[in-house]
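Trainee: the sequence and its predicted three-dimensional model are supplied below.
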Amino acid sequence: MAPVDTDRVHVLGVRHHGPGSARSVAAELERIAPELVLIEGPPEADELVGLVGELTPPVSLLAYVPAEPARAAFWPFAAFSPEWAALRYAAEHGVRARFCDLPAAHTLAEDDRAEGADGKGEGGGAGADANLDAKRPEHGSGGGAPEDGTTAPDGAESAEQEPGREVADPLGMLAEAAGYDDPERWWEDIVEGRAAVPAGSSPADAGAHSAASPFPAIAEAMAAVRAEVGAGPDGPAGLREARREAHMRQVLRKAMKSVDGRIAVVCGAWHVPALLDHPRVSEDTALLRGLPKTKVAATWIPWTHGRLAAASGYRAGVRSPGWYHHLFTAPDRPVERWLAEAGRRLRELDQPVSSAHVIEAVRLTQALAALRGRPAAGLEEVADAAESVLCEGARARAHLLHSRMVVGERMGAVSADTPQVPLQRDLAAEQRGLRLQPKAEPRDLDLDLREETGRRRSALLHRLGLIGVEWGRPRGDSVRSRGTFRESWTLAWRPELELALIEAAVWGTTVEAAADARVRSLAAEAALPDLTALAERCLHAELGGALDAVVSALTARAAEDADIEHLMAALPPLARSARYGDVRRSDSAALRGVAAQLLARVRAGIVPAVSGLDDDAAAAMAGAIDGVHRAAVLLGGDDEAAWLAALERIAVRESAPGRVCGRANRILHDSGRLCDSDLSGRLSRAASRGTPPTRTAHWIEGFLSGSGLLLVHDTALLGIVDRWLNGLGADAFIEVVPLLRRTFGAFAAPERRAIGDSARALGRYGEAGAASAGDTVDARRAEPAVAAAAGLLGLAAAGAEAGG
């Protein structure tokens, strides 16, 4: 090993996304004034460094394989990331900055090779806390460990530890040596809190508090840990980490030859000893020889604090990005400022929080820090004080406040000069034109489709959904499913949607063209139910050309498909589109014709299709019948009448399951095709002694599915059910109770209560209820009411005269 000249090369070991590290990096760069800054990250992004001054963090570098955009990795940066502090320093001082990590061209290609071998990416090297940059995901590093998008475009990491390797945690080892049981708390006390000025400090004290550089101590600590756990290809960090460090050293050697002045290297603390002591060049060359390579493109994309949080699954994430952002942007009196902001937010929620509350909360944080032996109050003390004083012990309110402030959700922005695929630029133009800017915080959007802007916004959201960019999600029922002029959406822009846009760029250069091409591709392979749903989505997205292609495929597929279940599943969305397509001024005549054909085929095949079904199949068929009935109602006219006639045949068919027969009878009754007396007769036959109890229970279940109010208003039907239950033997009763419990348990509580009241009335007044014919009237109890009614009607005198 040969040590480097530390007077010329300054290696700054950091914890990714640490405000204390970021502030220390900025101060150290000001002190050493380097000619070149090397930063841990993919070298493919070197040409993007010049855009740093135009970006608003949080942002992320995105490296992807153009031929297969799903193979990608992210390198996020926040305002409090040390690497971002280095990039900002270089931009503001005109200093050259480059990335020095292993190229993404190798790491993404390695994933390809590993997946070809065993179906998944090889395990990432490991050895340390990801924020110190030894326990790495499988795609390079930088800006805090990258998020792996290879197998999950949403950025979830998929790397695993190499088999047989024990993972060492340098942060945990150092914390344990210092007597801490929580590595996060130790790091915050030692590093992150060092630049935070304690309350009451003078400017001179504040300067002394943060003047000493932490980097020599960090380098010494990491050297001790690496010596303890071992390093290199055979150590716990593995071959991948050794290759990364070999490439960093090669970049550093070249920089030392090309630059006369000082060089600053900003990297994960774990790598510092490897960059201060260099092996022979031949050893590094051997490690890097034969690495696979693929073509990679890189760009900047917006990021969010939510995706920087460890709770999101990001391996190098921090517990509290909002708190860290606050520590970085408010170095003086951070606790006081944080609690003042908490008080302001509570007042916005109409909570009585005064300045006295805030003062007492600050005092409590100081007392808690002293009791817990901490050098300064941290997030735990602030959270406890906010709950106890500001929220007056209301834990739920404190948790809501704390969670919002701790994450501190915010979304970054990139400049117009950032490299983008044409589809991204078209979407950005659409967003500006419709005044619909992407934001990380979920927000509700209500659209009026009678207005031009509302229709255009709706069409854009539906088109994005068709190409897999789920910016907006319908709120409540499916949008416009009832033919209204309103749509309700929830919008939330997530960073991984940028990658989804890049993936969708293969379909076209504009959102409309990409959605059109995507629909045509789906239509070529979709099954019949999927085709009808696709037709409905085309109407929502106002894709007339694609709709014609879908209708053509739908007509051909409907003529070939003989599966009655496919036909029944395909009909409801098609009928909705045929009925409500004109809400968007779309011509849906062709859809109506296809829907009528499908309904005719369902009518022809429904009667034999319901015979011989088991319980599960009968339940599915009853649900399908409901869907077809709603579709027939939407089509109306002769189509609805013919469908009800088909249900008439099912309602009296002995071979049909009880649940299907009961459902058919309920639909006929609700449609006015079955009068109360006929319905009572059918229920009586279904509940007769000659019918198996389970069939009767299924009949009742199908009949009452969705609503039991009919039994409340029709005591004759309730009496039939009551007599049937009273006549069951013990074994039969035990057999049907679970079925009836499932039926009545699905009703709302007020419905069950009303049915119970009606059942009790049967026991008091007779089988058919108090108002039924044949009830015995208590003349004595009725006499006052009769006299009062006669008096109101002027019949009392006449009655007296007649009596006289």
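Mentor: On my side now, so go ahead. Numbers count the residues shown, from 1 in each chain.
Trainee: C-alpha from now on. contacts and neighbour counts both.
Mentor: Fine.
Trainee: buried ones in stretch 643-652?
Mentor: 643, 644, 646, 647, 648, 650, 651 (16 or more other Cα atoms under 10 Å).
Trainee: from what I see, the second one and residue 668 are in contact.
Mentor: Think residue 644. Yes. If you go by Cα atoms under 8 Å, residue 644 and residue 668 touch, sitting 6.9 Å apart.
Trainee: got another, please set it beside the one above:
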Amino acid sequence: MTGGGPLLLGVRHHGPGSARAVRAALTAAEPGAVLIEGPPEADPLIPLAADGTMRPPVALLAHAVDEPGRSAFWPLAEFSPEWVALRWALEHGVPARFIDLPAAHTLVWGRDTNFTDGTDGTDSTDGTGDTDGTDAPNGDGDGDGSPVPDEAARVRVDPLAVLADAAGYDDPERWWEDAVEHRGGTRDPLAPFAALDEAMTALRETYGDGGHPRDLVREAHMRIQVRAAVREFGDSVAVVCGAWHVPALRERTTLAADRALVKGLPRVRTGMTWVPWTHRRLSRAGGYGAGIESPGWYGHLFAAPDRPVERWLTEVAGLLRAEDRLVSSADVIEAVRLAETLAVLRGRPLPGLTETLDAARAVLCEGSDVPLALVRDRLVVGDVLGRVPASAPAVPLRRDLDREQRRLRLKPEPSAREVELDLRKETDAGRGRLLHRLRLLGVGWGRPVDGRGSTGTFRETWRLRWEPELEVRVAEAGIWGTTVLAAATARAESDALSARGLAEVTALAERCLLAGLPEALPVVTRMLVDRAALDTDVGHLAQALPALVRSLRYGDVRGTDTAALAEVAGGLAERVFIGLPPACAALDAEAAAEMRRHVDAVHGAVALLGEGTGPPPSGRGGLRRRWYGVLRVLSARDTCAGIVRGRAVRLLLDEGELDEGEAARLMGLVLSPGTPPADAAAWIEGFLGGGSGGGLLLVHDERLRGLVDAWLTAVPDSAFEDVLPLLRRTFAAYEAGVRRTLGELVRRGPGARGSAVHPGAGAPGFGDGFDSGRADAVLPVLGLLLGTADEAGAGDGEGHAPSPHDGRKADERSPEDMGEALT
């Protein structure tokens, strides 16, 4: 920084104080060239930073051309010193260059490191809390496994903590605010950099490279680039880099020694572009290694250097008002005063984020942490999404996705939101197809969720959230095609050919119909037929049938030809019908429970499959009739597992193929003393299990309830503990109200008033006599509602309403009299 050498400006990445200081230093020094820590492959992209449509936060994205999933990001926000330096150079017509180790080496060096999860490829330890995506992922050693001293590892994780400790602070962020962000302006714009340089020099003398030799290689490459710029532009060169690197860049080394360090590094062919970024992904909590705790707050400090506390609390008040909370101007004034008072009590030069949040909690949030959590999420972190110009380099698939988003008016947003789609509308159907195609390509922009409205097949509900990492997924998917439709089709065909099981192919057929991929359906259908013909496992066939039937239903709304799938589904159903009875014999408890789930799935699929579906000679209704025949076979076969037999009887009863008397007879046979208790309990679980349906059946059918009750009371003590877990599992699936009703009915006993059926009753749920006492309790209220009560309103002297009929008492009136009163 002195003595005729290049101007070294050590910064904290994403620090608004450093950004303002860089702008002031560059304006004062007016260098002839600006060198910035970053990948040199991005030099051709620098002019795009001056485009009017470019809006930070953005990131430089580097990816291996032959392996797009191997990538690295270099995020930049409006308050990042590097971004400020770029903008200053472009505004003043000064050449700007990136001088860090090329991404071609970064992407291939240390292939065990994951570069796609938000780690930063720009930093090593720089005294600013930043980390480098090229370092060992475990953070406790270098790339070759050499040990690192504990103190050095601590500096590598958060160097600010060392300086904060030395200054007597327990919070590095609070120290940075007091030392940099709240520091008043100085006449010498280089003074802040001199102070930070002195601190970093002391740290480097104590900890060396911090246990990460790769920093030495990066710094050697940066020194080579600085020498080249000095030869071209003279000493009028400014270098903007992490403060940790400044002592190394000032170090006197030979060119040969630096070249020896970078010689022979592995490299890979690399692509580079600008991509949008978000404040949330700039936060350390979002997984970004060089992140900061409060990007939204730092953005505010950079945009509002004057009266930041007043402006911030005004924004907080606006946010709370938008959420229907009462916040007045007087509250904002009181919160500002409280924040300033807290800063004085805590010995801080100005209120920081801690003081403003404490004041907001006490005054604007009335002491509650619930609205304060909203403030932290929306303002302290924030969901600001950057924008890049259309002229930025991009893979063809990315450009086609942009066109589809504009055509369908489906804007990518960083905050999660739910979208309800009506597939009967052309635009909504197009949106649904696009989201399904992207999911098939591994681009998880949207996730299907249960809708709050109609559950018809013509509706879809999606939860959308665009994350910057999806740019990498789009680049990866570019190998399948240049458009979303072509890429999804090619990916579906490839997945069909490589699918390992029948269930995978049927699920893929469903996804193809959802995504509207008619070109892929022939390949998927052919693989489906081949897999179904070779697969002899009835469980696999039963598992595949429901997904295939769902696919047929989707064709109704989306207008897709599903004739070929209908033939496959009919043939698959026939094979299930033939193979299911033998497959249900000689099963253990776990296999029997799994087979019961298959029976339920096939039953639902046959119901959806429709009449007349399937190959000849099924005829109209043939599939359902044959399925009912299969259920009858299962219900009567003694070798079949008890849970499956019970389920078959229940399904026949629900479909009206078995009357209640026959169901009671079958249950009586199973619950006879000759049947082992465990087998009887399994039969009951199959018959009554599956949620509240079985419980309601017991509530309304006293004969079945009596059979179960009689069997249960007759179970010997020695066998009761064996059947208890099965019974608990069965009855625990019922809703709480159903369990309470069953308990009350059992307590009353058979034939008691209030039971489901009474002696002489004509229908379930009604008694055999007239309860005049209960009628008397209703009549006064009815009289008031119908206006037939005594207008004098005298009542009976005890607060009861007068009788709504003539002067007779309730027990003297007939049902006909009460009917007249009601009419």
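Mentor: That came in fine, so what should we check first? Worth saying up front: this structure is predicted, and the values here are computed from it rather than measured.
Trainee: can you add secondary structure and give the buried residues of stretch 643-652 of the first structure back as TSV?
Mentor: Below are these laid out as TSV (DSSP: H, G, I helix; E, B strand; the rest coil):
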residue	secondary structure
643	helix
644	helix
646	helix
647	helix
648	helix
650	helix
651	helix
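Trainee: ok, the alignment partner in the second structure of residue 256 of the first structure to residue 96 of the second structure distance?
Mentor: Aligning on TM-score structural alignment places residue 256 of the first structure opposite residue 230 in the second structure. Counting by Cα to Cα, to the nearest Å, the gap from residue 230 of the second structure to residue 96 of the second structure is 13 Å.
Trainee: the more surrounded of the two?
Mentor: residue 96 (23 against 17; other Cα atoms under 10 Å).
Trainee: now for the more buried one: which residues touch it?
Mentor: 33, 34, 35, 36, 43, 46, 86, 89, 90 (Cα atoms under 8 Å, 6 or more residues apart in numbering).
Trainee: next: residue 96 of the first structure.
Mentor: By Cα under 8 Å, 6+ apart, the contact set of residue 96 of the first structure is 35, 36, 37, 90.
Trainee: how many other residues sit next to the second one?
Mentor: For residue 36 of the first structure, the neighbour count with other Cα under 10 Å is 22.
Trainee: number of residues surrounding residue 283 of the first structure?
Mentor: Using other Cα under 10 Å, residue 283 of the first structure has 11 neighbouring residues.
Trainee: quick check: closest non-adjacent residue to the aligned residue in the second structure for residue 354 of the first structure.
Mentor: The pairwise alignment with the second structure assigns residue 354 of the first structure to residue 328, based on TM-score structural alignment. Spatially, and ignoring its direct neighbours in sequence, residue 328 of the second structure is nearest to residue 317 (7.9 Å; Cα to Cα, 6 or more residues apart in numbering).
Trainee: the one you found maps to what in the first structure?
Mentor: By TM-score structural alignment, residue 317 of the second structure lines up with residue 343.
Trainee: same check, this time on residue 635 of the second structure
Mentor: Under TM-score structural alignment, residue 635 of the second structure pairs with residue 651 in the first structure.
Trainee: residues contacting the residue lying closest to that match once chain neighbours are set aside?
Mentor: The spatial neighbour of residue 651 of the first structure that comes closest, neighbours along the chain excluded (Cα to Cα, 6+ apart), is residue 661 at 4.7 Å. By Cα under 8 Å, 6+ apart, the contact set of residue 661 of the first structure is 650, 651, 652, 653, 699, 702, 703.
Trainee: which helix or which strand is home to the counterpart of residue 661 of the first structure in the second structure?
Mentor: Aligning on TM-score structural alignment places residue 661 of the first structure opposite residue 645 in the second structure. Per DSSP states H and E: residue 645 of the second structure is located in helix 642-654.
Trainee: neighbouring contacts of the very next helix or strand once past that helix?
Mentor: Going down the chain from helix 642-654 of the second structure, the next helix or strand is helix 660-670, by DSSP H and E. Helix 660-670 of the second structure is contacted by residues 649, 653, 680, 683, 703, 704, 707 when judged by Cα under 8 Å, 6+ apart.
Trainee: appreciated, that's everything.
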